[in-house]
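# coords please:
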Amino acid sequence: MTPEEFRRYGRQVVDRIADYLTGVEQYPVRAQVRPGDVRTRLPASPPERGEPYEHLLADLDTVLMPGITHWQHPSFFAYFPSNASGPSILGDLLSAGLGVQGMVWATSPAATELETLVVDWLAELLGLPERFRTDSAGGGVIQDSASSGALAAVVAALHRASGGKAGTEGLTRRYTMYVSSQTHSSLEKAGRIAGLGADNVRSVAVHPETLEMDPAHLRTLIEQDVAAGATPALVCATIGTTSTTAVDPVRAIGELCREHGIWLHVDAAYAGVSAVCPEMRWINDGVAEYADSYATNPHKWLLTNFDCGVLWVADRRPLVDALSILPEFLRNSATESGEVIDYRDWQVPLGRRFRALKLWSVIRWYGAEGLREHIRTGIALAQRFAALVDADPDFELRPHHPFGLVCFRPLRTDALALMEHVNASGQLYLSHTKIGDDVWLRMAIGAPTTTAEHVDAAWEALRAAQSR
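Here you go, the predicted structure:
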């Protein structure tokens, strides 16, 4: 593809994206295809000769688009938001165009130094502690997701708990980590990958109503494990669980961790960005004093398209020491000087994209004021929906909904059947969770194009389905 061809088709692609974002409501929210429909409409073998780009764009329209679930649709209320915005898309395009491989400072100094800037900016916007800044002993790094951040935290915690031996001698003794039934599954997966084994990922009880982790039970498990000869390595406290956005008592958990010398990882993948609003900074209680690592995803609720998850550590040394391997082909004078950050040592893969460009674009375009407005709008719309549910005797509302997620259930019909009915209609898309034996529906609001009209329409569709 020549530069002129790229220019011509590139304009067409940008126009298509703009048209898509403008007209996304014309599509049913969820893909209306059956398994195998997309693949069977495409050739079984690759082309022998190259094809005109127009052919690809034609297949995009006729074959792929029917199989797309539209996460940017204003009536997409499933899972959590996966925001995209104009400045973020353009930042991603610039990253792809530059083709930067930012594994070490020397391979593109601007990629590393812009990343150190934007993670410090975001820490300031969220009211996170000074020790998470890159000009301190800690610092931040952009990962692909909070799941990768969790794995990095577990590896660092094991390195510290073993006195640096876990990375060289392996796990020569039994180490344990602690989660609750509401903790994201990525933490258990991280424990398995790091070699702890599923049996050493201990499940802490939760409060039956709030679903927050029970510090008393955590203490019991830690003391039992220590008595049995195990070394507790990490506890994960969650701010805004995936199921219901429960908030664990970080301060109480942190006090226990400090007492026993255990790494405290705080998973705020969804809800953490809400602290851009000063009135939401209550979620940070205990983080400054006790958190060894903290993760949140701008790609969920902060107008930054996937993938962009930020991990901060209070002390970078255990992370870097655990993950740093320096082959000869990576040696360079900047690294040897010790004056630069090499982000290859802050993550599992060696290679890394220039993700900082899109987060930088978002923060500069919207500013703190615009980001706060976006979060406040999502929270206000969630409260609006919660009030509608609460006023209807045919539905039950879960009381805890401080963010953009509302959990509720119908009382006169099966919750899963109701969800499948409205999802199949294409008017909206919900997901569900289970609390005890009961199925609850999840209404996750946060798309930048969602308005009160979309929320009201979703509620009317649910009421109509309940009455059918």
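
# Could you use CA atoms for every contact and neighbour count after this?
Will do.

# State the distance from residue 123 to residue 293.
12 Å (Cα to Cα, to the nearest Å).

# Which one of those two is surrounded by more residues?
Higher neighbour count among residue 123 and residue 293: residue 293, with 29 against 22, using other Cα atoms under 10 Å.

# for the closest residue to that one other than its chain neighbours, what are its contacts?
Once flanking residues are discounted, residue 293 sits nearest to residue 313: 4.3 Å by Cα to Cα, 6 or more residues apart in numbering. Counting by Cα atoms under 8 Å, 6 or more residues apart in numbering, residue 313 makes contact with 132, 138, 139, 140, 292, 293, 294.

# Going by distance to residue 272, which of these wins?
residue 294 (9.2 Å; Cα to Cα).

# what's the spacing between that closest one and residue 20?
Residue 294 is 35 Å from residue 20, by Cα to Cα.

# More neighbours: these two, which one.
residue 294 (28 against 14).

# Which of the helices or strands spans the more buried one?
strand 293-296 (DSSP states H and E).

# Show me what that strand is packed up against.
helix 146-161, strand 263-267, strand 309-313 (3 or more Cα pairs under 8 Å, 6 or more residues apart in numbering; DSSP states H and E).

# Report all helices and strands that the lengthiest helix in the chain contacts.
Identified as the longest helix of the chain according to DSSP state H is helix 356-390. Counting by 3+ Cα pairs under 8 Å, 6+ apart, the packing neighbours recorded for helix 356-390 are helix 86-98, helix 109-125, strand 395-397, strand 405-410, helix 452-467.

# Quick one: residues in contact with the next helix or strand after the second one.
Read it as helix 109-125. Going down the chain from helix 109-125, the next helix or strand is strand 139-143, by DSSP H and E. Here strand 139-143 makes contact (Cα under 8 Å, 6+ apart) with 115-116, 119-120, 131-134, 149, 307-316, 343, 346-347, 355-356.

# about what we covered before: would you format the helices and strands packed on strand 293-296 as JSON lines with distance to residue 435 included?
Below are the helices and strands packed on strand 293-296 laid out as JSON lines (distance: least, Cα to Cα, whole Å):
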{"stretch": "helix 146-161", "distance to residue 435": "23"}
{"stretch": "strand 263-267", "distance to residue 435": "20"}
{"stretch": "strand 309-313", "distance to residue 435": "28"}
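
# please give me the structure for this one as well, since I'd like to look at both together:
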Amino acid sequence: MTPEEFRRAGYAVVDWIADYWTTLGQRPVTSAEPPGALAAELPDGPTAHGEPVDAVLADLDRLVAPRLTHWQHPGFFGYFPANTSGPSVLGDLVSSGLGVQGMLWATGPACTELETAMLDWLADLMDLPERFRSTGAGGGVIQDSASSATLVATLAALHRAGDGRWRAAGVDRRYRAYTSTHGHSSIEKAARIAGLGGDGVRQVEVDPATQALRPEALRAAIEADRAAGDVPAIVVATIGTTSTTAVDPLPEIGRICAEYGIWLHVDAAYAGSAAVCPELRWSHAGLEYADSYCFDPHKWLLTGFDCDAFWVADSGELIEALTVLPEYLRNTATESGAVIDYRDWQVPLGRRFRALKLWFVLRWYGVEGLRAHIRSGVALAARFADRVRADDRFELAAPHPFSLVCFRLLGDDAANAELLARVNATGRVHLTHTRVDGRYTLRLAVGSPHTTAAHVDEAWDLLAGTAAR
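Next up is the predicted model:
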């Protein structure tokens, strides 16, 4: 593909994406076709001599788009949002066009330095503790996801808990990780990958009123493990749990971790974005105790996947745990000690220029634009919660501090599951479920920049009308 061919094809692709966004509201949110429908339509292999981009785009329309779950749809209320935006897509396009491999400062100086600056920009925007800035011992890096951030934090915690022996000897003692019963599944996965096994994770009970981790239960679990000869290595606290967006009490948890010398990682994958708004920063009280912290701009901050912002208070501990330096990567800049090599801050060696899309987003929207987006989601969720509260057939199942509302129809689990299935089958909206206090609970998560009050009202009308039949 020559530069001129790329130019023509690129215009066509951008037009296709713009048309897709324009028509999202008219599409069913999810596909009703059975598994294997797309695979059955595809040829057995690629063409011998290639095809024009127009043919590929035609098949995108005919084959792929009708069989998608449309995460950017204004009626998509499932899971958590996975936002993208025009500036994010353009930043990713530039990243792909540059094709930079940013494993070392020397392999992409601007790639590394822009990423460092963007993580400092975000830290300032969210008023994170000073210890996470690159101007001190700490600093930030972009991981692909909060799952990877949790794994990296776990490895650094094991390195600390083993007094450095973990790096050479691996897991030779009974280390333990702690999180609430609503902690993300990636915490157990990280423990398995790190060699602790699923049994190495202690799930600590939550307060029934708040669904947040109970500090006294955490202390009891730590004491029991210590008495058994086990080594508490890491506590993963959550700001905005996946089920209900509960906020674990960081000040109390932080003091316990400090007392026992345990690594504290704070997972704010979804709700961290809320901290761009000063009135929502209450959720981050106690973050000064954290050894590491992460959130996903690719959830609620208009930046496409994969972009998890991860900070550590002491980058030296992380680098000591993860660095491996073969001869073929040695270079003058690294040996000077004056640069950051982000290969030492993550599991893979290679890394792409992810900071570009974040840079595009921050510059396009600005501080006030990002705050307006977050505030809109919170207001729309409150609007929906008011409708639930006003209907005596329904009840709210948990507090809703951000843009997720957990609710249920008064009745048994089967009635709620049937309601969810019937509403989703309309194709106009898509909600998901969880369990709160053991009971089947519906979740409506607002987050798409395309979602308006009309879309939230339509979701409620569908739920209320379907429940009446």
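
# where does the TM-score land?
Scored against TM-score structural alignment, normalised by the length of structure 1, the superposed chains reach a TM-score of 0.98; 467 aligned residues with a Cα RMSD of 0.9 Å.

# quick one: terminal-to-terminal distance for stretch 265-276 of structure 2?
End-to-end distance (Cα to Cα), stretch 265-276 of structure 2: 20 Å.

# wouldn't residue 211 of structure 2 be in contact with residue 244 here?
Yes - look at residue 211 of structure 2 against residue 244 with Cα atoms under 8 Å: they come within range, at 7.5 Å.

# about what we covered before: can you tell me which of the contacts of residue 313 of structure 1 is nearest residue 155 of structure 1?
Closest to residue 155 of structure 1 out of the contacts of residue 313 of structure 1 is residue 293 (11.7 Å), distances taken as Cα to Cα.

# who touches that closest one in this structure?
153, 264, 265, 266, 311, 312, 313, 314.

# Could you do residue 223 of structure 2 as well?
By Cα under 8 Å, 6+ apart, the contact set of residue 223 of structure 2 is empty.

# Now do the SS call for it.
Assigned by DSSP: H, G, I helix; E, B strand; the rest coil, the conformation of residue 223 of structure 2 is helix.

# What spatial separation is found between it and residue 206 of structure 2?
From residue 223 of structure 2 over to residue 206 of structure 2 (counting by Cα to Cα), the distance is 18 Å.

# same thing with residue 173 of structure 2?
For residue 173 of structure 2, the distance to residue 206 of structure 2 - Cα to Cα - is 28 Å.

# still on that earlier bit, compare neighbour counts for residue 211 and residue 244 of structure 2 and give me the winner.
Higher neighbour count among residue 211 of structure 2 and residue 244: residue 244, with 26 against 23, using other Cα under 10 Å.

# Just to be sure, that one is in a strand?
No - secondary structure of residue 244 of structure 2 (three-state DSSP): coil, not part of a strand.

# show me what contacts it?
Contacts of residue 244 of structure 2 were listed using Cα under 8 Å, 6+ apart, and they are 211, 398, 399, 400, 404, 405, 406, 436.

# My guess is the second one contacts residue 408. True?
No - counting by Cα under 8 Å, residue 398 of structure 2 does not reach residue 408; the two are 10.2 Å apart.

# out of those two, which sits in the more crowded spot?
Each of residue 398 of structure 2 and residue 408 has its neighbours counted (other Cα under 10 Å); residue 408 has more, 25 against 21.

# can I assume the more buried one is in contact with residue 396?
Yes - counting by Cα under 8 Å, residue 408 of structure 2 touches residue 396, with 6.6 Å between them.

# pretty sure residue 351 of structure 1 contacts residue 102?
Yes - counting by Cα under 8 Å, residue 351 of structure 1 does reach residue 102; the two are 6.8 Å apart.

# now the helices for the stretch 201-350 of structure 2?
For the stretch 201-350 of structure 2, the helices defined by DSSP state H, counting those that start in this stretch occupy 215-227, 250-260, 297-300, 315-322, 332-336.

# distance from the longest one to structure 1 after superposition?
In the superposition with structure 1, the aligned residues lie an average of 0.9 Å away from helix 215-227 of structure 2, counting by mean Cα distance after the TM-score superposition for structure 1.

# Flag every buried residue along that helix.
Judged by neighbour count (16 or more other Cα atoms under 10 Å), helix 215-227 of structure 2 contains these buried residues: 215, 217, 218, 221, 222, 225.

# circling back: neighbour-wise, which of residue 173 and residue 206 of structure 2 wins?
residue 206 (21 against 13).

# how close does that one sit to residue 290 of structure 2?
20 Å.

# do residue 222 of structure 2 as well
Residue 222 of structure 2 is 18 Å from residue 290 of structure 2, by Cα to Cα.

# same check, this time on residue 54 of structure 2
From residue 54 of structure 2 to residue 290 of structure 2 the distance is 51 Å (Cα to Cα).

# Looking at those two, which is more packed in?
residue 290 (27 against 12).

# Contacts only, for the spatially closest residue to that one that is not a sequence neighbour.
Spatial nearest neighbour of residue 290 of structure 2, excluding adjacent residues (Cα to Cα, 6+ apart): residue 264 at 5.0 Å. Counting by Cα under 8 Å, 6+ apart, residue 264 of structure 2 touches 234, 235, 236, 237, 254, 257, 289, 290, 291, 292.

# can you do 6 Å?
Residues near residue 264 of structure 2 by Cα atoms under 6 Å, 6 or more residues apart in numbering: 234, 235, 290, 291.

# Among these, which lie within strands?
The strands, defined by DSSP state E, take in 234, 235 from those.

# Would you mind giving me the PyMOL syntax to select the buried ones in the contacts of residue 264 of structure 2?
Command for PyMOL that selects the buried part of the contacts of residue 264 of structure 2, burial taken from 16+ other Cα under 10 Å:
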select buried, resi 234+235+290+291
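
# Let me know the closest of the contacts of residue 264 of structure 2 to residue 382 of structure 2.
Nearest to residue 382 of structure 2 among the contacts of residue 264 of structure 2, counting by Cα to Cα, is residue 290 at 30.3 Å.

# aligned partner of that closest one in structure 1?
Here residue 290 of structure 2 is matched to residue 291 in structure 1, going by TM-score structural alignment.

# list the contacts for residue 233 of structure 2?
So residue 233 of structure 2 contacts 157, 161, 175, 176, 177, 262 (Cα under 6 Å, 6+ apart).

# Sorry, wrong one. I was asking about residue 397 of structure 2.
For residue 397 of structure 2, the contact set (Cα under 6 Å, 6+ apart) comprises 406, 407.
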